[in-house]
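Asks: Sequence first, then the predicted structure:
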Amino acid sequence: MRATTGIATVAALTAGLALTACGSEGGTRDGTTASKADGESITIGFSQRRLAGSDWWATLLQGAEDKAAELGAKIIVTDAGGDTVKQNSDVQTLLTRGVDAIILNPHDPTGLASAVTTTVRDDVPLVVVNGSLSDELAPHQFCYVAEDQIGVAARLGAAIAEKASERWGDEPVTAVVIGGYSGETITNLRHKGVVEGYASVEDAPEITYLPIRYGEWLPDRALTPTRDVATANPDIDIVFSLSDVMLPGIERGLRDAGALNQVLIGTYDGQMAVLRKMMENPDGPVQVNASNEPYKQGQTAVEMAVAAARGESQDEVCPGGEFFIDTFLATPENAEEHHDPQRQF
């Protein structure tokens, strides 16, 4: 993960954009006018995969809106509601409205070829945030902004392995992963990370993984599959929740099955309410939480979009086409250090 580089690059980029907003001149993407160097003349279209039911997505959007206001740019937000067809249409609508850059949080990594193709055809820079595009579509993006999902999830998996070793020694354990959607890139990367991270701990108990279940990144959708798997496997020991947003449903499902107090839970997002729970109940089921900073992701996506609209080069602001956000790993032992009551995540 390029954590230190990320901080330095964002700081330099923000400083440059602030100077621009104060009135310095510069070229544009097409070189025809100087007005695009002024943040106030830049309009960003933000195509969000879904908003309803997720504080994480709301926080991502809030970071984007706050940064756009800070830089004097305008932002137009569309909500696809979890519908790939609508998201393709949303991007077309944003392009028709003449936006200078598109920020895309894709619902389907392979299903947005139409949106990506049209954006490229119209010579509008594309910044992808949180969700990723397929290998075939990703080369068309100016920058992908997210956390290093495999790396962050691996730290989560390793930390749970250490907790499991402390609790069960060398006794074999049974685990289940609760992800978002089947076949989705985010779910696959995080799943891969927790498995690799657990395996990296030499003295960790031997682990058997039950088939992954899916909660669609929402608490109500995660409840039933969690309850079902815990009921069918009363000896379950470890649950990996690949998003804090699903955690209330996962905990309720485990409670309904009578398994909540016997499991170790490792979860992912860094929600402050979850950290507070670890502080208040350090011996409770939730023992590790890996953050992914949605507010910072939204801020950085806007910074990249404004830079691209101004004609900044990818090599200068987003080397390699990826920008990984700094994250933290919280446990009951250090949760207070990371807890910020002014934030949701």
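Replies: Perfect, thanks for sending it. Remember, predicted model here, so these are calculated numbers, not experimental data. Numbers count the residues shown, from 1 in each chain.
Asks: Going by C-alpha atoms from here, please, whenever you check contacts or count neighbours.
Replies: Will do.
Asks: How many residues are close by the closest residue to V173 other than its chain neighbours?
Replies: Using Cα to Cα, 6 or more residues apart in numbering and skipping residues adjacent in sequence, the residue nearest V173 is I207, 4.9 Å away. Residues lying near I207 (other Cα atoms under 10 Å) number 18.
Asks: for the helix or strand harbouring W57, which positions count as buried?
Replies: Assigned by DSSP states H and E, W57 belongs to helix 55-71. Using 16 or more other Cα atoms under 10 Å as the test for burial, helix 55-71 gives 55-68, 71.
Asks: Could you do stretch 131-147 as well?
Replies: Applying a neighbour-count criterion of 16+ other Cα under 10 Å, one finds 131-133, 137-138, 140-147 buried in stretch 131-147.
Asks: Tell me, how many residues neighbour R121?
Replies: Number of residues near R121 (other Cα under 10 Å) recorded here: 9.
Asks: go on, the one 5 residues further on?
Replies: Residues contacting L126 under the criterion other Cα under 10 Å number 26.
Asks: Work out for me the element Q299 sits within.
Replies: Counting by DSSP H and E, Q299 is part of helix 294-309.
Asks: between that helix and helix 55-71, how many degrees?
Replies: Taking axes from the mean of the first three to the mean of the last three Cα atoms, to 10 degrees, one finds helix 294-309 and helix 55-71 inclined to each other by 40 degrees.
Asks: Put this next to the first one:
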Amino acid sequence: MKKLTTVLSVALLSATISSTAYAKETLALVISTLNNPFFVTMKEGAEQKADELGYQLIVLDSQNDPAKELSNVEDLNVRGAKVLLINPTDSDAVTNAIRLANRAKLPVLTLDRAASRGDVKSHIASDNVAGGLMAGDFIAEQVGSNAKVIQLEGIAGTSAARERGEGFKQAIAKHKFELLASQPADFDRTKGLNVMENLLAANPDVQAVFAQNDEMALGALRALQAANKKDVLIVGFDGTADGIKAVQAGRLSATIAQQPDAIGAIAVETADKLLNAQTIEKHIPVPLQVISE
């Protein structure tokens, strides 16, 4: 009996040592908002990869508020996070949070939206400029050059809004579109509806709408349906589940599909490489594709 007890004790000690040896570090994901399906999918991709690699992942919601974002990063000082994955609320405002992490020697990776300043080890995102141009090319294929277009912009100050707008600006020049209006609707479905209603009243001859994300595109869709404007082409951006479903149903013409789950997963993989002293790229692009009917 004594021999059996000794064997069991050794086995338990071995299991404890083994578990400790393979224990992984904690990562933190500070995300701009979880009130948007795109970022929820990004979070899920990060969680799945963290679980696969054995990391603990803390997820904090900034609720589209830079002050809340800064507070979230401040909280990480006592949570033991080894790498900060951050999806900025605003490319300029996030600088304070990143500098705070820099002072704490906490490595930073940015997801989807870049930071204007601060030490960032890597930026994981789609090529938003290319995506804006792809949206314009699709409109030209479907409607033709010289099309009369409206653009719904995202949150002013975010790199995603600037870059998607820059790509669409290139498409306007390339295809000689007539830009009737371009106005922010803050990546929000309800604001997309309200802004589109106002712009449609002033520009009833619009032929196509480029919305810088699917949420605004779906809001614009409701406004156009209410006005019985069934022939207006609508192109969204992100490739969210709701956006793709609307394309498949023939309600949206297309969405420029990002892979938010891949952005989250690649960010965790990059953090793993960083912690294992492997070389990482300063910018890691995630492919885009046009999803249409």
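Replies: Sure thing, it's come through. Please read all numbers here as calculations on a predicted model, not as lab measurements.
Asks: So after superposing, what's the score?
Replies: Put the two chains on top of each other and the TM-score (TM-score structural alignment, normalised by the length of the second structure) is 0.87; 276 aligned residues with a Cα RMSD of 2.1 Å.
Asks: Closest to G266 of the first structure out of the buried residues of helix 55-71 of the first structure?
Replies: Ranked by distance to G266 of the first structure (Cα to Cα), the buried residues of helix 55-71 of the first structure are led by W56 at 17.5 Å.
Asks: The aligned partner of the residue nearest to V173 of the first structure in the second structure and D90 of the second structure, how far apart?
Replies: The alignment partner of I207 of the first structure in the second structure, by TM-score structural alignment, is F177. Going from F177 of the second structure to D90 of the second structure by Cα to Cα, to the nearest Å gives 29 Å.
Asks: what does S19 of the second structure give?
Replies: 40 Å.
Asks: any idea where the strands of the stretch 51-200 of the first structure begin and end?
Replies: 74-79, 101-104, 126-129, 143-146, 173-179 (DSSP state E, counting those that start in this stretch).
Asks: Spatially nearest residue to the residue most central in space within the first structure (excluding sequence neighbours)?
Replies: Computing the C-alpha centroid of the first structure and ranking residues by Cα atoms, centre = their mean puts N130 first, at 4.1 Å. Distance criterion Cα to Cα, 6+ apart; nearest residue to N130 of the first structure, sequence neighbours excluded, is A146 at 4.9 Å.
Asks: For the one you found, list the residues it contacts.
Replies: A146 of the first structure makes contacts with 129-131, 292, 297, 323-325, as judged by Cα atoms under 8 Å, 6 or more residues apart in numbering.
Asks: Which other helices and strands does the helix holding Q299 of the first structure contact?
Replies: Judged by 3 or more Cα pairs under 8 Å, 6 or more residues apart in numbering; DSSP states H and E, the packing partners of helix 294-309 of the first structure are helix 3-21, strand 43-48, helix 55-71, strand 101-104, strand 126-129, strand 143-146, helix 314-317.
Asks: Give me the mean deviation of that helix from the second structure.
Replies: Mean deviation of helix 294-309 of the first structure relative to the second structure after superposition (mean Cα distance after the TM-score superposition for the first structure): 1.0 Å.
Asks: Could you list the buried residues of stretch 231-245 of the first structure?
Replies: 231, 233, 236-245.
Asks: Identify those among the residues you listed that sit within helices.
Replies: T231 (DSSP state H).
Asks: Save the buried residues of stretch 231-245 of the first structure as TSV, and put in distance to R276 of the first structure too.
Replies: Converted to TSV, these look like this (distance: Cα to Cα, whole Å):
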residue	distance to R276 of the first structure
T231	28
N233	29
I236	25
D237	23
I238	21
V239	19
F240	19
S241	17
L242	19
S243	16
D244	13
V245	15
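Asks: Among the buried residues of stretch 231-245 of the first structure, which pair sits farthest apart?
Replies: N233 and V245 (23.7 Å).
Asks: Provide the aligned range in the second structure for stretch 92-107 of the first structure.
Replies: Using TM-score structural alignment, stretch 92-107 of the first structure lines up with residues 74-89 of the second structure.
Asks: Now do that stretch: everything it contacts.
Replies: With contact meaning Cα under 8 Å, 6+ apart, stretch 74-89 of the second structure is reached by 25-33, 62, 64-66, 69, 94, 97, 100-101, 104, 106-115, 158, 267-268, 271.
Asks: hang on, the earlier thing: give me the mean distance between the helix holding W57 of the first structure and the second structure.
Replies: Averaged out, helix 55-71 of the first structure is 0.5 Å away (mean Cα distance after the TM-score superposition for the first structure).
Asks: That concludes my questions; thank you for your assistance.
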